[in-house]
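Q: Build me a model:
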Amino acid sequence: MNSVPEHWIPFVAVHADEGKRSVRLQRAAMPHPVDSHAVRPRTELLRPGLDVEAPARQRAYYVNEEEVPQAGSRLTVAFNRTRGRDGQVVVWLGARRGAGRGEATSGLAFDHLVDTAPDGPGAAG
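A: The predicted structure follows:
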């Protein structure tokens, strides 16, 4: 397995109820590439439950499967600034949700096949 960007927060499919076919997506964590701790979301959009002292089951964060398209979702947070009619500056923090670019754009891959130069008596070269 290779590494993915640090800001990538995965969601894994889990059964919504025991014995039923419905599925929800549960926030998971990727290991930090250098330290031994898990990468945590920085913004409030994906942090619910992480800052409380509670059992792991109560800190879980779920998203309904139908809310996320096959290509995934991309969440962005940015400050916005404008001026009103009276010239007063107004600043606010906005969040946008857009379509993702698919699983392949995360960079996560397993079992790479790598071409190697042939060695040995019959090798051309």
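Q: From now on I want contacts and neighbour counts done on CA atoms only, so please keep to that.
A: OK.
Q: From what I see, T76 and A95 are in contact.
A: Yes - at 5.7 Å, T76 counts as touching A95 under the criterion of Cα atoms under 8 Å.
Q: compare with the first, here's sequence two:
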Amino acid sequence: MYESDWLLREADDGSFLAGHRDIAGVYFAHGNSNLDVDGLVTNAAATAYVLTRTGKLNLDAYSGGAYWTHYGPTGWYVDAAFQGTSYQGEATTQSARLPTTGNGFVTSVEAGYPVPLPLGPGFVLEPQIQVIDDVQRG
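A: As a prediction, this is how the structure comes out:
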């Protein structure tokens, strides 16, 4: 048997840690691409090549993901995101139909810290570091 207790407590400013804040969310997306493919085909009658429509490509992508950003009291932040995508499509020619499927996953973690510049209010240099892992399988 597994049991777990969770306690979340707010600080006086409404955050879980005084002076910190968090933003999180989920998203979903759909993308579609329809392409016409042109190619050179031998024209035996003219003993030359002719540029003509040789096929089509249709690709759909369905994505879902989640993100979270944590801001510290001095302006530093840590940002994390994950997205999964399912690809489905079909390439066709006059004589063939080629269905294709695949999956993709991307994970990102980023951190940064604002450094005020002595050029006036709002001038900030914000060094950041980011690590991304992107995997595509088809």
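Q: What's the TM-score once they're superposed?
A: The pair, once superposed, lands on a TM-score of 0.25 when counted by TM-score structural alignment, normalised by the length of structure 1; 58 aligned residues with a Cα RMSD of 4.9 Å.
Q: Now A95 of structure 1: closest residue in space that isn't a chain neighbour?
A: Distance criterion Cα to Cα, 6 or more residues apart in numbering; nearest residue to A95 of structure 1, sequence neighbours excluded, is V77 at 4.4 Å.
Q: V90 of structure 1 versus that neighbour, what's the distance?
A: Distance of V77 of structure 1 to V90 of structure 1, computed by Cα to Cα, to the nearest Å: 17 Å.
Q: Which of these two has more residues huddled nearby?
A: It is V77, of V77 of structure 1 and V90, that has more neighbours when counted by other Cα atoms under 10 Å, with 13 against 10.
Q: who does the helix or strand harbouring that one touch, helix- and strand-wise?
A: V77 of structure 1 is part of strand 73-83, with elements assigned from DSSP states H and E. Secondary-structure packing of strand 73-83 of structure 1 (3 or more Cα pairs under 8 Å, 6 or more residues apart in numbering; DSSP states H and E): strand 89-99.
Q: Which strands or helices does the strand it packs on pack on?
A: strand 73-83.
Q: Could you check the angle the strand it packs on makes with strand 89-99?
A: Orientation note: strand 73-83 of structure 1 sits at an angle of 160 degrees relative to strand 89-99 (axes from the mean of the first three to the mean of the last three Cα atoms, to 10 degrees).
Q: Perfect, I'm done here.
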